[in-house]
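Engineer: Give me a model of this one.
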Amino acid sequence: MELSDLRSFVDVAERLNIRRAAMAAGVRPSTLSRRIARIEGELGVSVFERHASGVRLTRAGRDFFDTASNAIRDLEFGLRRARAASKGASGNLQIGIFASIASGFSYAAIRLFRSQYPGVEIDVTEGEPNVLLRGIRERKLDVAFVTGDCDLRDLDCETLWWEAVALALAKDHPAAHAERLQWSELRDERFIVSLQEPGPEIHDWLVARLGGLGERTRIVRYAVARETLFVLVGLGFGLSVVSRAGVGVAYPNVVFRPVGDPDDILPFSVAWSPDRDNPVLRRFLSVMRAMASGQPPPPVD
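Structural biologist: Presented below is the predicted three-dimensional model:
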């Protein structure tokens, strides 16, 4: 049974007049009559009774009308969803994160994308960078936010934003009331980092900044997650650093202060697979690139 036949049947059933249904559909009445005849031939029953002013549904016609109208509605809904998915206006986006998205560029990007594409279902997975990158390779994730200027042979990677660094210290630390701190003022301090990602990267970053301040500066590593590390900061175990996006998260007895020069910034990148054929991913990357360049986001089709 042709879809055009079903549409014609529903049009006539809704108007109970072949001529008016033909005018609304832009076809000749004889065309609708032939389509109705084909349906009755396939069903083996009459769906309409003819009379002088039009037609009326038979009992079999009323039953078939419910089935046909529901089928057409479901089909049209499916077509709309498929077209929206092909344009990136609906579908799923799997994002991997390991740093805080409580504020900053990544928070703003996800917020803007959700406002522009409310039909997209976004899933967020948190993990260490190597786990997130493996998730992209295994097609479990579409995109991941990572620190640094990444150079990956099998994945596409693009540095899109930079964030200033903040110093995390206990509220009762003598330097907690300073508006901004310099690295030279921290030569006698004890820094703590995590052994988990991105702890090793932060350790190397701190060594580069503190290396010239003398041997009294210590960096101690703990086998704890990020949240526990900042709890230890609040307990007075030492100082640590976080990107400005992480300042949006509150920890017991911890304050954050700007540190270093304005050039003390961390690059952040997005990584994805060039083989990932997901229109939603392309839309998301376009929104992030527009934000990074200071341009208006691309229009929604």
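Engineer: contacts, neighbours, all on C-alpha from now
Structural biologist: Will do.
Engineer: For P267, pull up the helix or strand it's in.
Structural biologist: Element membership for P267 (DSSP states H and E) is strand 265-272.
Engineer: Output the contacting helices and strands for the helix or strand just after that strand.
Structural biologist: Using DSSP H and E, the helix or strand that follows strand 265-272 in sequence is helix 279-293. Using 3 or more CA pairs under 8 Å, 6 or more residues apart in numbering; DSSP states H and E, the elements in contact with helix 279-293 are helix 59-86, strand 91-97, helix 104-116, strand 156-170.
Engineer: Can you give me the neighbour number for I95?
Structural biologist: 22 (other CA atoms under 10 Å).
Engineer: Correct me if wrong: it contacts R139.
Structural biologist: No: look at I95 against R139 with CA atoms under 8 Å: they stay out of range, at 11.5 Å.
Engineer: that older thread, and the strand holding P267, which residues are buried?
Structural biologist: 265-272 (16 or more other CA atoms under 10 Å).
Engineer: closest to A99 among the residues you listed?
Structural biologist: F268 (10.0 Å; CA to CA).
Engineer: Nearest spatial neighbour of the closest one, chain-adjacent residues omitted?
Structural biologist: T147 (4.4 Å; CA to CA, 6 or more residues apart in numbering).
Engineer: Verify the contact between that neighbour and S269 for me.
Structural biologist: Yes: the pair T147 / S269 is scored as a contact, 6.0 Å apart, by CA under 8 Å.
Engineer: this one as well, want them side by side:
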Amino acid sequence: MELRQLRYFVEVAEREHVSEAAVALHVAQSAISRQIANLEAELGVELFEREGRNVRLTHIGKIFLTHTKTALKAIDHAKKQIDEYIDPERGSIKIGFPTSLASNFLPSVVSAFKKLHPKIGFQLRQGSYNFLIESVENRELDVAFLGPVFTEHPDIIGDVLFEENFYALVPRSHPLADAKSVDFKELYNEDFVLFPEGFILHQLVIDGCENAGFTPRVTSEGEDLDAIKGLVAAGIGITLLPESAFNDLNSDYSVKVAIKNPELTRTVGLIIPKHRRLAPSEQVFYDFVKYYFANKSR
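Structural biologist: Purely as a prediction, here's the structure:
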């Protein structure tokens, strides 16, 4: 069994088309077909069912694909570690982040790190809360920023970097626009603009409102921060967002108001895999981030 056979197999399995896989891999279609046939002969099973020009994984092919992808990720990670032990300053890090940390938090961290380690590269991926967790678990991401961050998980280490408050975002024409703060319970009769159900910021706001004694009336939803801020600016309703989401606020259209009695907060942190050793460049970044925020808090 050869490594190239496994890579050919994965490409064909994901595309379900041999000729498309050949184009993506820049090899002849006949070469891929031959290597797949050799792999099937060695395993003694058929991995694909042929359907005209297309192919479909057999049941055993699906099982083999799952294990093959895991094995290839482990091999790629091992090669990356070897390359980086030779020169740790030329590594590349796959970092995940949520939309709420995209506008200011992530640029400030990455730019500060790049000043010290200019040759280390980044592959950045924005994603939902559950996507980021799963991607660190299955090696799609090396590290990820998360808010809130958990500290107990069977497969992931979570480090809290800081805690931040939520604020109410209200239209400039709203009666609360000139207030320095508002009691949480006073928001019970407002129309809310939130992320859709399933988004972590949706659940945090729902939980916060219920802890304050009411269920929010959600009249509109947006799937990104710009959409939500735009709906608030248009006077559709109010929303609650963590402090790090307010860096690009246009005060001509909407206003940030502190919430008290009770405050609503979340932790922000970094997650890494628990059972896989970080590559040198990843370890350098991980240590930098913890040092960066430890000193910033002082």
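Engineer: Can you pull the TM-score for these?
Structural biologist: Between these two chains, after superposing, the TM-score reads 0.61 (TM-score structural alignment, normalised by the length of the second structure); 211 aligned residues with a CA RMSD of 2.9 Å.
Engineer: one step back: got the contact list for the residue nearest to F268 of the first structure?
Structural biologist: Counting by CA atoms under 8 Å, 6 or more residues apart in numbering, T147 of the first structure makes contact with 266-269.
Engineer: again with F293 of the second structure
Structural biologist: With CA under 8 Å, 6+ apart, F293 of the second structure has these contacts: 161-162.
Engineer: From L241 of the second structure, how far out is it?
Structural biologist: 21 Å (CA to CA, to the nearest Å).
Engineer: for E263 of the second structure, same thing?
Structural biologist: 12 Å.
Engineer: what's the overlap in contacts for these two?
Structural biologist: Counting by CA under 8 Å, 6+ apart, the residues touching both E263 of the second structure and L241 are F166.
Engineer: So which of the two has more stuff around it?
Structural biologist: L241 (25 against 14).
Engineer: Can you tell me the element that one falls in?
Structural biologist: Using DSSP H and E, L241 of the second structure falls in strand 239-242.
Engineer: Tell me the helices and strands packed up against that strand.
Structural biologist: Taking 3+ CA pairs under 8 Å, 6+ apart as the contact cut, strand 239-242 of the second structure packs with strand 156-171, strand 191-194.
Engineer: Go through the ones you listed and pick out the most buried.
Structural biologist: strand 191-194 (a mean of 24; mean count of other CA atoms under 10 Å).
Engineer: and stretch 115-128 of the second structure, how far out from the chain's middle?
Structural biologist: 13 Å (CA atoms, centre = their mean, to the nearest Å).
Engineer: Endpoints of it, how far apart?
Structural biologist: Per CA to CA, the first residue of stretch 115-128 of the second structure is 29 Å away from its last.
Engineer: Looking at the helices and strands packed on helix 279-293 of the first structure, spot the one closest to H51 of the first structure.
Structural biologist: Of all these, helix 59-86 comes closest under CA to CA, at 15.3 Å.
Engineer: quick one: that closest one to helix 279-293, angle?
Structural biologist: Interaxial angle, helix 59-86 of the first structure versus helix 279-293 (axes from the mean of the first three to the mean of the last three CA atoms, to 10 degrees): 40 degrees.
Engineer: for helix 59-86 of the first structure, packing partners?
Structural biologist: helix 3-15, helix 279-293.
Engineer: quick check: the first one aligns to which part of the second structure?
Structural biologist: Going back to what we said before, that points to helix 3-15 of the first structure. Alignment note (TM-score structural alignment): helix 3-15 of the first structure is unmatched in the second structure.
Engineer: What is the subsequent helix or strand relative to that helix?
Structural biologist: helix 18-25.
Engineer: Give the buried residues for the helix or strand following that following helix.
Structural biologist: Using DSSP H and E, the next helix or strand after helix 18-25 of the first structure towards the C-terminus is helix 29-43. By neighbour count with 16+ other CA under 10 Å, helix 29-43 of the first structure contains the buried residues 29, 32-33, 35-37, 39.
Engineer: what range in the second structure does helix 29-43 of the first structure sit on?
Structural biologist: Helix 29-43 of the first structure maps onto no residues of the second structure, going by TM-score structural alignment.
Engineer: what angle separates that helix from helix 3-15?
Structural biologist: Using the same axes, to 10 degrees: helix 29-43 of the first structure against helix 3-15 is 110 degrees.
Engineer: Residues contacting the next helix or strand after helix 29-43 of the first structure, please?
Structural biologist: As assigned by DSSP H and E, the chain's next helix or strand after helix 29-43 of the first structure is strand 48-51. If you take CA under 8 Å, 6+ apart as the criterion, strand 48-51 of the first structure is touched by 55-58, 61.
Engineer: Quick one: buried ones out of those?
Structural biologist: Members of these classed as buried by 16+ other CA under 10 Å are 55-57, 61.
Engineer: from these, which ones fall inside strands?
Structural biologist: In strands, defined here by DSSP state E, the members of these are 55-57.
Engineer: which one of the residues you listed is nearest D154 of the first structure?
Structural biologist: For those, the nearest to D154 of the first structure is L57 (62.8 Å; CA to CA).
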